[in-house]
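# Sequence plus predicted model, see below.
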Amino acid sequence: MRLWSLHPSLLDRRGLVACWRESLLAQKVLQGRTKGYRNHPQLTRFRRMVDPVASVGAYLAGLADEADAREFTFNRGLVVVPPSTAVPPARMTVTTGQLDHEWAHLLAKTAGRDPAWHDRLAAADRVPHPLFDVVPGPVEEWEVLGDR
């Protein structure tokens, strides 16, 4: 599961579709509707929020907005926004180190599967998902790194 902190516009087609599917799975996990993935580290930052399901719903909305911009069809009806959410969920933070880590990871993934997209990324700015505010710091402690 990879819930990118990077802006959805930076994800190639396969990355955007995979992120949508994995975020829908995250939504089910946070609702307690699955047996697997309950302890997945990518969910840590959503669980820290006052309303984790609303937060992942806002995350999914950002992905759906990008899908709309590309004329893809993502079913927004699958996004759960609890009735108790009268106001948008609180913004989330992501560290500069996490963005750098994900940027390198995305570049490595696209180099093999979509060289044209990879070349486009080389000239792009590292912009976060619309839900996130960037703060200084290292790679997030929940990120799984091979050398930790």
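It's in.

# From now on I want contacts and neighbour counts done on CA atoms only, so please keep to that.
OK.

# Show me where this protein has its strands.
When secondary structure is read from DSSP state E, the chain shows strands at 92-95, 132-135.

# Check the burial of the nearest residue to T85 once chain neighbours are set aside by counting its neighbours.
Leaving aside its sequence neighbours, T85 sits nearest to A54 (CA to CA, 6 or more residues apart in numbering; 7.0 Å). Using other CA atoms under 10 Å, A54 has 25 neighbouring residues.

# correct me, but A54 touches A90?
No. Using CA atoms under 8 Å, A54 makes no contact with A90, being 9.3 Å away.

# Just put the strands of the chain in TSV and tack on mean neighbour count and distance to L11.
Shown next, in TSV, are the strands of the chain (neighbours: other CA atoms under 10 Å; distance: least, CA to CA, whole Å):
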stretch	mean neighbour count	distance to L11
strand 92-95	18	17
strand 132-135	16	16
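
# Put this next to the previous one:
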Amino acid sequence: MRLWSLHPAHLDRQGLTALWREGLLARAVLSGRTRGYRNHPQLERFRAQPEPLSSLDAYLSAVVDEAAGRGYRYDRTKLAPVGTVPLIEVTEGQLVFEWQHLMAKLARRSPDWHAAQQERSVPRCHPCLTVVPGPVAGWERGQHG
């Protein structure tokens, strides 16, 4: 499961679709509708929010918006109506780590998309997040905060 800190605009078609599906799986986990993935580290930042499910729905709403802008039709009715939720902090280190991870994936999977994204010197974060100084997140697998 990868719930990107990067703006969904950076993702290729396959990445955006995977994010939507994995986000719906995360939603099922947070709703208590599945037994798998309950302890997945990618869910920590949502669980830390005052209203975890509302925060995740806001996150996924931005994914739906990006998909709609590209002419894809993701089913927004799978989400609850989104009100105002606090921004979730993401560290600069986490954003850089994810950018490097995404660029490696795109180089293999979508060379043209990779080339277009490579023109960016600074990646944008997801609109539900706000960037703060710091290292890679402690919940990131294979990394040491």
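Cool, got the structure. What you see is a predicted model, and the numbers here were worked out from it, not measured in a lab.

# Make TSV out of the strands of the first structure and add distance to V17 of the first structure.
Output for the strands of the first structure, formatted as TSV (distance: least, CA to CA, whole Å):
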stretch	distance to V17 of the first structure
strand 92-95	22
strand 132-135	20
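
# L106 of the first structure: which of the ones you listed is closest?
With distances scored as CA to CA, the stretch of the strands of the first structure nearest to L106 of the first structure is strand 92-95 (16.3 Å).

# can you name the residues of the second structure that that closest one overlays?
Structural correspondence for strand 92-95 of the first structure: residues 88-91 of the second structure, per TM-score structural alignment.

# A137 of the second structure maps to what in the first structure?
In the first structure, A137 of the second structure lands on E140 (TM-score structural alignment).

# so who does that match touch?
By CA atoms under 8 Å, 6 or more residues apart in numbering, the contact set of E140 of the first structure is 94-95, 97-98.

# One more: L3 of the first structure?
Applying CA under 8 Å, 6+ apart, the residues contacting L3 of the first structure are 19, 22-23, 42.

# Tell me which two in those are the farthest apart.
C19 and Q42 (11.9 Å).

# can you list residues touching both of those two?
With CA under 8 Å, 6+ apart, C19 of the first structure and Q42 have common neighbours 1-3.

# list the buried ones in stretch 70-82 of the second structure?
For stretch 70-82 of the second structure, the neighbour count (16 or more other CA atoms under 10 Å) marks 74, 79 as buried.
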